[in-house]
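# I'd like to go over a predicted model; first the sequence, then the structure.
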Amino acid sequence: MSARSGKESIIHQLELPRTGVRTRAEFETLPTVPRGWAWELRSGRLELSLMPVTFWYSRIVCQVLDFWRGYGYEAAGDQYVADSGFARGEIGQHNFVADGVVFQPGHRPDKHSTTHAPANLFAVIEAVWQPAQVREAIDKLRVYSMLGIPHFWIVRGDHDSDDLDGFVSMYELVGEDYKLTGSRLVSELTPARDVVSAN
């Protein structure tokens, strides 16, 4: 998951020493982070990142991906995607991480793959429930459209409610931009109107 920039934004970036190595003693002097945050190594920097893998996130992403799998699509999510991401144009340090991905019809990733070329992706799923996360997901519309990914679903949850459902905004790539083509609750997803044809 990427670092979030909401009211809890306490993101630090620390350049690595010239050797590229920090000793255990140096690592142990880093500030203690609040629950839900973790140090991550990104592009040669240590960054403090929010890791919001809550029950709602896990449940809602699995529910959406299971929906796609039920109709013949390969899909990946949860820790698999959070640990690997997929390549932004090419394999390397500039990967984007998504909460879930759905692969092109007929594409079956190698079981050892850790990154996925954009051409193999049919849909990207983002699950959000804080204003900063919503803004971040909307910002990704431009990047995903540049990569040519046909579908982008943003699932919003209600942070102040005990409801475990989510509201899906469905975007489809038309030309070079995404257009909103539908929206409904995750619990209301039905194959007749929601599974997108590969044509």
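Perfect, thanks for sending it. From a predicted model like this one, the values you see are computed outputs, not experimental measurements.

# please make it C-alpha for all contacts and neighbour counts, starting now.
Noted.

# off-centre distance for stretch 111-121?
Mean C-alpha position of stretch 111-121 versus that of the full chain (Cα atoms, centre = their mean, to the nearest Å) differs by 14 Å.

# which parts of that stretch are buried?
Along stretch 111-121, these residues count as buried under the neighbour rule (16 or more other Cα atoms under 10 Å): Thr115, His116, Pro118, Asn120, Leu121.

# same question for stretch 160-180.
With the criterion 16+ other Cα under 10 Å, stretch 160-180 contains buried residues Asp165, Gly166, Phe167, Val168, Ser169, Met170, Tyr171, Glu172, Leu173, Tyr178.

# can you give me the end-to-end distance of that stretch?
With Cα to Cα, to the nearest Å as the measure, the first residue of stretch 160-180 is 26 Å from its last.

# repeat that for stretch 156-176.
24 Å.

# got a list of contacts for it?
For stretch 156-176, contacts defined as Cα atoms under 8 Å, 6 or more residues apart in numbering pick out 56, 60, 127-130, 134, 145-146, 148-155, 178-187.

# and the buried residues of stretch 160-180, which of them are in strands?
In strands, defined here by DSSP state E, the members of the buried residues of stretch 160-180 are Phe167, Val168, Ser169, Met170, Tyr171, Glu172, Leu173, Tyr178.

# with distance to Glu74 as added columns, please give those in TSV.
Formatted as TSV, the entries for these read as follows, by distance: Cα to Cα, whole Å:
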residue	distance to Glu74
Phe167	22
Val168	20
Ser169	21
Met170	19
Tyr171	20
Glu172	19
Leu173	20
Tyr178	23
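
# how close does Ser161 sit to Ile60?
15 Å.

# including distance to Leu65 and secondary structure, could the buried residues of stretch 111-121 go into TSV?
Putting the buried residues of stretch 111-121 into TSV (distance: Cα to Cα, whole Å; DSSP: H, G, I helix; E, B strand; the rest coil) gives the following:
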residue	distance to Leu65	secondary structure
Thr115	18	coil
His116	17	coil
Pro118	18	helix
Asn120	16	helix
Leu121	13	strand
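
# okay, pairing it with this:
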Amino acid sequence: MTVTIDLPSDGVITRATFENLPTPNRGWAWELHDGRLELVHMPVTIWHWQIILMILEHWRRHGHEVAGEQYVADSGFVRGGSGRNNFVADGVVFVAGHRPRPRDTTHDAGVIHVVVEAVSDRSEENDAVNKFGVYAALGVEHYWIVRGDADADQVDGMITMHVLRDGAYEVAGHRMVSRLGEGS
């Protein structure tokens, strides 16, 4: 797919610029990474999607609103800036009582209780390193990173649960996705 984009002469991509981008073909999405606009292919494995659905369902059963493939925004798009650290999270769990508007795709970190990322070899650095520091700096209280075997007969994965303490994430525990309902 070839796309021609007229960007502002100052190179700053604002929310208005972003919203006026041409709609990519199915399976492709615009993303901002370190201030660079990229058109990325967004296929996910069945394992990846099922793991995210299982975790989001766990939180939904506990009364939280949830969503998949959402932007976690820094002071960028939410406040009209460049969106330098906007990241697409595999899953978000909203703070208790928050009801996102149905058409929203970008959320201020203040309304997010948990960010969930299902990590693959391809996404390890972005999910477990780049996003890790940004989400902590934004004050997202919980960050769950899930790793698993996409080739296994059964869909499951090990969650490393991080909690924000004094501005940094600490490991709060580990649990298999299939065992989320136990003891909680």
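Looks like it arrived, so ask away. Since the model is a prediction, treat every value here as computed from it, not as a measurement.

# re earlier: now the two most distant members of the buried residues of stretch 160-180 of the first structure.
Asp165 and Leu173 (25.6 Å; Cα to Cα).

# just the helices in the first structure please.
24-28, 55-69, 79-84, 131-147, 191-194 (DSSP state H).

# only the buried residues of the longest one, if you could.
Translated: helix 131-147 of the first structure. Buried positions in helix 131-147 of the first structure, judged by neighbour count with 16+ other Cα under 10 Å: Gln133, Val134, Glu136, Ala137, Lys140, Leu141, Tyr144, Ser145, Leu147.

# and if you look at the shortest one?
By neighbour count, and taking 16+ other Cα under 10 Å as the criterion, helix 191-194 of the first structure has no buried residues at all.

# so where do the strands sit in the second structure?
Assigned strands in the second structure, in chain order: 28-33, 36-41, 66-73, 87-94, 106-108, 112-118, 142-147, 158-165, 168-176 (criterion: DSSP E).

# what sits up against the fifth one?
Residues from elsewhere that reach strand 106-108 of the second structure, judged by Cα under 8 Å, 6+ apart: Gln70, Tyr71, Val72, Ala73, Asp74, Val78.

# stretch 155-169 of the second structure maps to which residues in the first structure?
Stretch 155-169 of the second structure lines up with residues 164-178 of the first structure when matched by TM-score structural alignment.

# state the distance from whichever residue in the second structure pairs up with Ile125 of the first structure to Arg60 of the second structure.
For Ile125 of the first structure, the aligned position in the second structure is occupied by Val116, per TM-score structural alignment. Plainly put, Val116 of the second structure is 14 Å away from Arg60 of the second structure if you go by Cα to Cα.

# likewise for Gly148 of the second structure?
22 Å.

# same question, Gly91 of the second structure
Per Cα to Cα, Gly91 of the second structure is found 12 Å from Arg60 of the second structure.

# so what's in contact with those two at the same time?
Common neighbours of Gly91 of the second structure and Arg60, using Cα under 8 Å, 6+ apart, are Val66.

# between those two, which one's more packed in?
Gly91 (25 against 15; other Cα atoms under 10 Å).

# aligned to the more buried one, what sits in the first structure?
Using TM-score structural alignment as the criterion, Gly91 of the second structure maps onto Gly100 of the first structure.

# isn't that match up against Glu126?
Yes - shown here, Gly100 of the first structure and Glu126 form a contact pair, counting by Cα atoms under 8 Å, at 6.7 Å.

# which residue is nearest the centroid of the first structure?
For the first structure, the residue sitting closest to the mean C-alpha position, by Cα atoms, centre = their mean, is Ala98 at 1.7 Å.

# can you get me a residue count around Leu180 of the second structure?
When neighbours are counted by other Cα under 10 Å, Leu180 of the second structure registers 14.

# how much space between Phe55 of the first structure and Gly157 of the first structure?
Remark: distance between Phe55 of the first structure and Gly157 of the first structure (Cα to Cα) = 12 Å.

# good, we can wrap up now.
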